[in-house]
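Enquirer: give me the fold of what follows.
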Amino acid sequence: MRFHTHAVLLIILLLPGIARAEIPENKIKLGFLDDASALYEHRTPRSAEVAMEMAIEDFGARHAYLDVESHKDNTARPDNEPGMVRDWLDKEHIDAVIDVAASAAALPISDMLRQHNRIFVVVNLVGLGFSGSHCSPTTLRWGASPAALSSSLVSVLHQDGARRWFFISADQPLDQAVERTARAAITGLGGEVVGSINPPLGTGDFSHDLMQAMSQKPDVVAIGETGKDLQTLLRQAMRSGVASGPKMAGLYVQQQDVAGMLRDAQGLYLATPFYANRNDASRDFARRFTHRMVAAGPTEIDAEVYSATLALLNAMDAVRSVDGDKIMSALRKAAIPDPLLGTVTVRADGVAAHSIYVVRVKRPDQSLKPNDDYEPVSTVAAAQAFTGPGQPGCPAGPSR
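Expert: As a prediction, the model looks like this:
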């Protein structure tokens, strides 16, 4: 009888639901916040939400014993995001939060999740503030930083002979920060910034700015604009003939910014962590995503959200816990073979480092199928793209 009892206990311990009892009720709760502001509405706020849903479904297909529940809100504003996350933690017992749209809300949310020993995954550009004393041991910076993108772009164009740069960057903190990282990369390589202009957000006429840029005879006009302003500037640059002179380079461009306007965006250089036509895995993801979004292809942020969600869930499953410190330790242990970004290594400071791809927007006659907007120019290795300190002295850990 004793033998049979031990055998039954062994069988019970091997059952998935019991073996992973450290995850309460075998349920993982993820929170997701996104930006629905008018300037970026062409990107469709729901797109990143769909990417997260796809990752949850793909994970669930291989881990049926775990139930993943998502809490979403795409009406993100700096004044309501921290309160929303606090309610999620106190009332819904959320296990991780993926992304926020507002930079002003990111640091308090990061600290809040650190105190609860829960993971905060940063994908969007709010990652600008997470270094040095602001580094958190439970914040995972999965999105490619402006420094990684701009330094990769500058490096590749410098190798191609670009020495003189002129900036047109929106008069906004985020755009100015992106420009500063590019300036540092240019001067570090011995290049020269010959001018800069900062039009206000929502500018409808960039003709004066473009003429001022041309007067300085730059090798590159670097554009620190996003969304509708980027599209307006590219359209006016092409139709005025400016785009046929110096190289045009976008400091932070999403594929959906240029999709459908290849005639005006053709020839634009940019750096990206993902593009849809890079390999079979990215093409399959883009095909499935496009089917879900009814013809809209994935942006780079969408791919990063999918990638981060999948990596997070796999780590939770591996350690059988939702504790942030355990999850971060698991993520750092070995390189992650990511289907969309390539090999990802999580550094000691929580930065997910991977290759960056410098591409050029195709001419309309070169784009032969949906999501086929970029031609590859160069691949920048993770060690070159993600420079800076790997151990910036994060706080010791969760407070509870």
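Enquirer: please count neighbours and contacts with C-alpha atoms only from this point.
Expert: Will do.
Enquirer: count the residues that sit near residue 139.
Expert: 30 (other CA atoms under 10 Å).
Enquirer: with the one 4 residues further on instead?
Expert: Using other CA under 10 Å, the number of residues around residue 143 comes to 26.
Enquirer: residue contacts, it?
Expert: Listed by CA atoms under 8 Å, 6 or more residues apart in numbering, the contact set of residue 143 reads 122-125, 127, 301, 304, 352.
Enquirer: in what helix or strand does it lie?
Expert: Using DSSP states H and E, residue 143 maps to neither a helix nor a strand.
Enquirer: one more sequence to fold, the one below, so I can look at both together:
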Amino acid sequence: MALTRRQALATTLGAAAGGSILRAQAQTGGGSARPKLKLGIITDLAGPYADLNRPSMACAQQALEDFDTAGRGWDVEILLGQHFDKADNAVTIARQWFDREGVDALLDVNTSATSLAVSAVAREKNKPLLLSGPGTTELTGKQCSPNTVHWTWDTYMLARSSGTAVVRRGGTSWFFVAADYSFGQQLVRDASAVVEARGGKVLGSSFYPFPTTTDFSSLLVRAKSSGAKVLALGNAGADMQNCIKQAHEFGLNRSMTIVSLLTYDTDVRVLGLEVAQNLMTTQAYYWDLNDRTRAFNARVKPKTPELWPNMANAGIYAQTLHYLKAVADMGIPAAKADGAAVIARMKAMPTDDDCFGPGRIREDGRKLHPGYLMQVKTPAESREKHDVLKLLETVSPEEAFRPLQEGGCPFVKA
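Expert: From the prediction side, this is the model:
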């Protein structure tokens, strides 16, 4: 079932106001004795990251289909709610869904502040919280929870993978332009530490008010005048796109290596290769990475034909599929009764899916898989509009993600 923009907005607005339900898979008939699951996604389809989030429902649907929930005799519903980038909205929706709608698990809450707030609610209600979109390392650090899994990426992984490889390629001096909230601040801290540990230098940084800034010219002029070899962007979505456009207009891409610490291939297609070419970025998934990623993309793209899934959307697919495997292993009644037990079962089972391949979930809830340093192709290198990235380097899970002992997760034994 393809989800149009109008349908998505109508559903999310309705859910935020009181719990409108969108069925991600048609039911197959039967009576009240059929096993039932109700899942939820809390996201944002109106702000600067809207287009990045739109394929999420399609990916959750694909997980249901690939696991054949209908053939197993399960009835599964997915609710879609919109938090408008406000933590209190996300908390209100989560509480209503757990208390009134009978939601059994949340499949994503896609920003750092909202996910940390909802993590506390999920732990209080003993419900599974599976996160793909947020970047904060606190989810597997001091604010880790036995009810939470953090899939796909975090700021440490992006900064470590990009910073290490770019310094190694000669990018030894950096200037940062970043959004002035927890996400942007953490990216700059993590990347600065990696650059300096590898012998590079940070020559400066500029933070801008989020989400009210659209003109980045003065920040980019400061970056150019710093003499740094690398312009690193600690932002995402429309902000990142505007930075790249304006940097292209000023010719910064001819004098500096531009590294986006969070770019999705969705962004590159919006920008176009003429503007974005040679941009470096780290990905955890890309549709054309291997035969398995291409097979997944072929299955899901009829549901989202224009906005093909990015790595965060792919994470929703993979974590939903692994959750369903754990539920099947435990039995639906036991899974519905104890969210922490579901998470424990997910950690005990090896992961394997077409988006990320084989992997595992660590004790602190961190999902481990390789990172991929990639570069935007030139127009001459691209075969078609979705062919936008090429692989430069593969980073092992152990090298990409923060070591377990450095996170400070309180329920993990030393």
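Enquirer: what does residue 193 of the second structure align to in the first structure?
Expert: In the first structure, the residue paired with residue 193 of the second structure is residue 184, using TM-score structural alignment.
Enquirer: what helix or strand is its match located in?
Expert: With DSSP H and E as criterion, residue 184 of the first structure is part of helix 173-188.
Enquirer: report the buried residues of the next helix or strand after that helix.
Expert: Counting by DSSP H and E, the next helix or strand C-terminal to helix 173-188 of the first structure is strand 192-197. Buried positions in strand 192-197 of the first structure, judged by neighbour count with 16 or more other CA atoms under 10 Å: 192-193, 195-196.
Enquirer: now do the SS call for residue 199 of the first structure.
Expert: coil (DSSP: H, G, I helix; E, B strand; the rest coil).
Enquirer: number of residues surrounding it?
Expert: Residue 199 of the first structure: 18 neighbours (other CA under 10 Å).
Enquirer: just give me the match in the second structure for it.
Expert: So residue 199 of the first structure corresponds to residue 208, using TM-score structural alignment.
Enquirer: residue contacts, that match?
Expert: Residue 208 of the second structure neighbours (CA under 8 Å, 6+ apart): 177-180.
Enquirer: gap between it and residue 151 of the second structure?
Expert: 28 Å (CA to CA, to the nearest Å).
Enquirer: and if you look at residue 280 of the second structure?
Expert: For residue 280 of the second structure, the distance to residue 151 of the second structure equals 22 Å [CA to CA].
Enquirer: same question, residue 326 of the second structure
Expert: 16 Å.
Enquirer: kindly report the same for residue 167 of the second structure.
Expert: 27 Å.
Enquirer: cool, residue 293 of the second structure as well?
Expert: Distance from residue 293 of the second structure to residue 151 of the second structure, by CA to CA: 17 Å.
Enquirer: more neighbours: those two, which one.
Expert: The residue with more neighbours, out of residue 293 of the second structure and residue 151, is residue 151; 27 against 19, by other CA under 10 Å.
Enquirer: what do we get in the second structure for residue 348 of the first structure?
Expert: Checking TM-score structural alignment: residue 348 of the first structure goes with residue 363.
Enquirer: so its match, which of the three states?
Expert: Going by three-state DSSP: residue 363 of the second structure is coil.
Enquirer: any idea how far it is from residue 149 of the second structure?
Expert: From residue 363 of the second structure to residue 149 of the second structure the distance is 10 Å (CA to CA).
Enquirer: would you mind telling me which of the two has the busier surroundings?
Expert: residue 149 (29 against 18).
Enquirer: helix, strand, or coil at that one?
Expert: With three-state DSSP as the criterion, residue 149 of the second structure reads strand.
Enquirer: alignment lookup: it to the first structure.
Expert: When the first structure is aligned by TM-score structural alignment, residue 149 of the second structure is paired with residue 140.
Enquirer: try residue 109 of the second structure
Expert: Residue 109 of the second structure maps onto residue 100 in the first structure, by TM-score structural alignment.
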